[in-house]
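Asker: Predicted model and sequence follow; I will ask about them next.
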Amino acid sequence: MAESEERRDVFKLSRDWLAVQEVVDAVSSPSCGAISVFIGTTREDEVGGRKVIGLEYEAYELMAQSEFSKLCDDIRKRWPTVTHVCVHHRLGWVKVGEASVAMAISSPHRHDGQQAVQHCIEQLKATVPIWKKEVYENQETSWKENAECPWAFQNKDNV
């Protein structure tokens, strides 16, 4: 990383469609030869005989930003060459086929960035307070916990 370049951590929660190029541009750096990207999309799934048509996301936004900052610190401790980190996550309605999360991490070489992206998505799901509710074609809904999350609700509908 160039001495004059400050590291950037960008976290955005949005109800708008995610622009992957915006995420890539946020981490672009002349000192980095790699930009590792992950895009998580809403998939059509069959759950208990019901077809998923979309997801509804909610977040505790202030805490989410704080947890993202901690995650970036952790990434840099594990992979000191990581230069910039950017994560955009949807809130509200996300239909099948659309991106729910887009992240990019820049680093001088691909290895560190690729490992950091894998760690970032796993820890984002485990520590950042973003919840999803599956919506089925019969309009029934069900809150889903992330398997990575140790404190997730067993069933948010019963809270």
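Answerer: Looks like it arrived, so ask away.
Asker: going forward, measure contacts and count neighbours with C-alpha atoms only.
Answerer: Will do.
Asker: was I right about T41 contacting R90?
Answerer: No - using CA atoms under 8 Å, T41 is not in contact with R90; the gap is 10.4 Å.
Asker: Now the common contact residues for these two.
Answerer: 99-101 (CA atoms under 8 Å, 6 or more residues apart in numbering).
Asker: just the strands in the chain please.
Answerer: For the chain, the strands defined by DSSP state E cover 8-14, 34-41, 46-47, 50-59, 84-90, 92-95, 99-107, 130-136, 141-144.
Asker: any chance of these in TSV, with distance to K70 and mean neighbour count too?
Answerer: As requested, the strands of the chain are arranged in TSV below (distance: least, CA to CA, whole Å; neighbours: other CA atoms under 10 Å):
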stretch	distance to K70	mean neighbour count
strand 8-14	11	16
strand 34-41	20	19
strand 46-47	34	10
strand 50-59	17	19
strand 84-90	12	24
strand 92-95	24	19
strand 99-107	16	26
strand 130-136	15	20
strand 141-144	24	17
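Asker: Structure two is appended below for comparative analysis:
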Amino acid sequence: MIRLAELRDTPLSADEVLAAVADSGAGGTAIFVGTVRDEDHRRAVSGLGYTAHPQAADRLRVVMEKVAADYDVRAIAAVHRVGDLDVGDLAVVVAAACPHRAEAFEACRTLIDDLKAEVPIWKHQVFADGGDEWVGIG
């Protein structure tokens, strides 16, 4: 069921994630692509960096196993970027393939929400005005 579960310091591909969850028994596939935006809190963002705890990949797999157990998932995949990213870069891509579309949407939403809540990955956001902030710590 888990076809792809990785943290990477190289660019992500939505096509790769979609290909990973391709399944002839899936009538619906939902994908979420998170990108680095150019503004946050009404401040211009110049870039950011993601740092992951050494056990983040293991925790990602646990989150994915729970989603697979809670939904009628044929296949799921998740990749999250670490390291320095520029505005427009893909930061995270997740997908769920299920027999029906409603469950694919629900599984995908749960996967991204739980990943953000439970996988120890921290974002260091740098603003164009010279300020910065850490997100996800605490």
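Answerer: Here it is on my side, so go on. In this text the structure is predicted, and so the values were computed from the model without any measurement.
Asker: And the TM-score between them?
Answerer: After superposition, the two chains reach a TM-score of 0.90 (TM-score structural alignment, normalised by the length of structure 2), with 138 aligned residues with a CA RMSD of 1.6 Å.
Asker: At the geometric centre of structure 2, which residue sits there?
Answerer: By CA atoms, centre = their mean, structure 2 has its centre lying nearest to V92, at 3.4 Å.
Asker: correct me, but that residue touches L12?
Answerer: Yes - assessed by CA under 8 Å, V92 of structure 2 is found in contact with L12 at 7.5 Å.
Asker: which residues are in contact with both of these two?
Answerer: Common neighbours of V92 of structure 2 and L12 (criterion: CA under 8 Å, 6+ apart): 79-81.
Asker: the longest helix in structure 2 is where?
Answerer: Counting residues, the longest helix in structure 2 under DSSP state H turns out to be helix 101-118.
Asker: compared with structure 1, how much does that one deviate?
Answerer: Overlaying structure 1 shows helix 101-118 of structure 2 at a mean distance of 0.7 Å from the equivalent residues (mean CA distance after the TM-score superposition for structure 1).
Asker: Can you report how many residues lie near V17 of structure 2?
Answerer: For V17 of structure 2, the count of nearby residues is 24 (other CA atoms under 10 Å).
Asker: Would you mind finding the match for it in structure 1?
Answerer: With TM-score structural alignment as the criterion, the equivalent of V17 of structure 2 in structure 1 is V23.
Asker: Identify the residues contacting that match.
Answerer: Contacts of V23 of structure 1 (CA under 8 Å, 6+ apart): 86-88, 102-104.
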